[in-house]
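J.: Okay, here's the prediction I keep looking at, along with the sequence it came from:
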Amino acid sequence: MCDQPFIRNHDYNFIQKQADYVLHALRTVGDPKIVASVRSDAQAKAVDLFPDVTDHRRTILESIADVKSAEDVQQYMRGLEPYRIAYPPITGKQIQGLFPKNKKLKLPDLAQIDFRRVSYLSWTDIATNKMFLVYPAGDGFVGLEGRFTASSKKSYCFACNRLEDVVLFSANFKKKPANASPDYYKTVGNYICANGEICNKNIAGTASLEQFIEAVLG
């Protein structure tokens, strides 16, 4: 049997959402046909995330359709834990290399991070009013640096699409137009969770995050 991990953090969160949908239908819907449809839909969405997985791991994914209680959902998700892929290994030196102009870069406490529950790294430096974001790309990482402005009310985070305490993250556009002046700069901003740990717990897909990164990188 192949026990190769294959579930990224955001995929795990997406599957959790599908299991919760099934549980919600069981609790609120009286029509067995509708419940069966929700079960089938959740199963298809969980399996479709991993088209190349065809061994016993697929059978485990498919069993989402069999949950009947909150306890079943918890057991199902615990069964997926051994298959979670950790965020790629990264060192403080590697992070410093992503921000070469920041000589006094404040680093996150990597020892305190459960990397199986991370889709991206983010942290703030209150002293400089800076936010930093690190995301895997190819065989390495990309790093974004920008200002953050706290919001007075909750709003939707562009990365996890949940209503949370957010900050406006304004990252400097990396690519300059031809013949641009030395002091040229342009920022790309959006609202993101103030707490990266909460965001990583919520995020169920990385498309919006990757679009933002591409917009900043140019």
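T.: Perfect, I can see it now. Numbers count the residues shown, from 1 in each chain.

J.: can we go C-alpha only for contacts and neighbour counts from here?
T.: Noted.

J.: And the strands in this structure?
T.: Per DSSP state E, the chain carries strands over the ranges 121-125, 130-137, 140-150, 155-156, 163-164, 166-172, 187-193.

J.: and those, which is most packed in?
T.: strand 166-172 (a mean of 22; mean count of other Cα atoms under 10 Å).

J.: List the contacts of that one.
T.: The contact list for strand 166-172 (Cα atoms under 8 Å, 6 or more residues apart in numbering) reads 131, 144-151, 153-157, 185-195, 216.

J.: same check, this time on stretch 3-13
T.: So stretch 3-13 is contacted by 49, 57, 80, 82-87, 116-119, 200-206 (Cα under 8 Å, 6+ apart).

J.: tell me how far the helix ranked longest in the chain is from the chain's mean position?
T.: The longest helix of the chain (DSSP state H) is helix 9-28. Centroid separation for helix 9-28 versus its chain: 16 Å, with Cα atoms, centre = their mean, to the nearest Å.

J.: take a look at this one as well, against the first:
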Amino acid sequence: MITPFIRNHQYNLITKQLDLLQHAYNTVSDQKVVESVKYSAEAKIIEAFGHVTEDQQRLLSEISALKTADDFQKYALALEPYVIPFPQVTEKQIKKLFHKNKKLDIPKVASIDYAHSTYLGWIDISTNKMFLVYQQSGQIIGIEGKFTPTNKKSTCFICNKQREAALFTAVSKTRPANASPDYYKAVGNYMCIHSEDCNKSITDVTALEKFIQNVIG
């Protein structure tokens, strides 16, 4: 069996391409157009992974043989065992990431869908704060920031979907060499209030990792 190698955002990208290809089969009569969509879907999937082994590429390339709705559904389910889950974290580990918050309100770790999570995110209404936990370069990182509701739909910078969003503003830890003691820089962006929905839609972690880098330096 192939070792799990698909991250959550990559799995989301694959299922998005599956939907596009299935839609083409159902609505387009010109086979040249369908073949073009198929080629594009397979290319985008392979591109999302960079280096893959022969076995991994063979598995990903099976999309080109799919035709019926049943084929697409079975293929998506068959890929799930190859998804790398988000590292299971304990309440103690989360509290350590945010050790300055003595009354930290954290999610129930037992209820987290690790298999379909790119990041962990939650809101503490009592303190108007938003918290984000992410794994980067093998290290679990925690970021907290101010939570400002927009009371309307905005485009989330992480998943690029129009959803109920909030402005997430974190204080950057990076400082210019000659900065004064009271130097302050905030990094902010709009993101989904409900991280579960965001995690189901994210297909690229570039913007998320850039944001994190701007905060932690």
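T.: Sure thing, it's come through. From a predicted model like this one, the values you see are computed outputs, not experimental measurements.

J.: Can you calculate the TM-score here?
T.: Once the chains are overlaid, their TM-score stands at 0.93 when taken by TM-score structural alignment, normalised by the length of structure 2; 215 aligned residues with a Cα RMSD of 1.5 Å.

J.: Let me know how buried Pro82 of structure 1 is, in neighbour terms.
T.: 13 (other Cα atoms under 10 Å).

J.: Nearest spatial neighbour of it, chain-adjacent residues omitted?
T.: Pro5 (6.8 Å; Cα to Cα, 6 or more residues apart in numbering).

J.: Would you confirm that Leu144 of structure 1 contacts Leu133?
T.: Yes. With contact defined as Cα atoms under 8 Å, Leu144 of structure 1 reaches Leu133; the gap is 5.1 Å.

J.: what's next to stretch 150-157 of structure 2, contact-wise?
T.: Contacts of stretch 150-157 of structure 2 (Cα under 8 Å, 6+ apart): 161-167, 189-192, 207-208.

J.: rerun that using 10 Å as the cut-off
T.: For stretch 150-157 of structure 2, contacts defined as Cα atoms under 10 Å, 6 or more residues apart in numbering pick out 160-167, 189-193, 198, 202, 207-208, 211.

J.: about what we covered before: mind giving me the ChimeraX command for buried ones among the contacts of stretch 3-13 of structure 1?
T.: Listed next is the ChimeraX selection for buried residues among these, using 16 or more other Cα atoms under 10 Å:
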select :57,80,83,84,85,86,87,116,117,118,119,200,201,202,203,204,205
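
J.: can you tell me which of the contacts of stretch 3-13 of structure 1 are in helices?
T.: Per DSSP H, the contacts of stretch 3-13 of structure 1 map to helices at Arg57, Leu80, Asn200, Lys201, Asn202.

J.: and of those, the nearest to Pro100 of structure 1?
T.: Nearest to Pro100 of structure 1 among these is Asn200, at 26.0 Å by Cα to Cα.

J.: still on that earlier bit, so what's in contact with Leu144 and Leu133 of structure 1 at the same time?
T.: Common neighbours of Leu144 of structure 1 and Leu133 are listed as Ser122, Phe169, Ala171, Ile213 (criterion: Cα under 10 Å, 6+ apart).

J.: okay if I get the residues you listed as JSON lines plus distance to Val22 of structure 1?
T.: Shown next, in JSON lines, are the shared contacts of Leu144 and Leu133 of structure 1 (distance: Cα to Cα, whole Å):
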{"residue": "Ser122", "distance to Val22 of structure 1": "32"}
{"residue": "Phe169", "distance to Val22 of structure 1": "35"}
{"residue": "Ala171", "distance to Val22 of structure 1": "39"}
{"residue": "Ile213", "distance to Val22 of structure 1": "33"}
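
J.: How much space separates Gly26 of structure 1 from Val73 of structure 1?
T.: In this structure residue 26 of structure 1 is Leu, not Gly. 12 Å (Cα to Cα, to the nearest Å).

J.: likewise Val216 of structure 1?
T.: In terms of Cα to Cα, Val216 of structure 1 sits 39 Å off from Val73 of structure 1.

J.: Before I go, just wanted to say thanks for your time.
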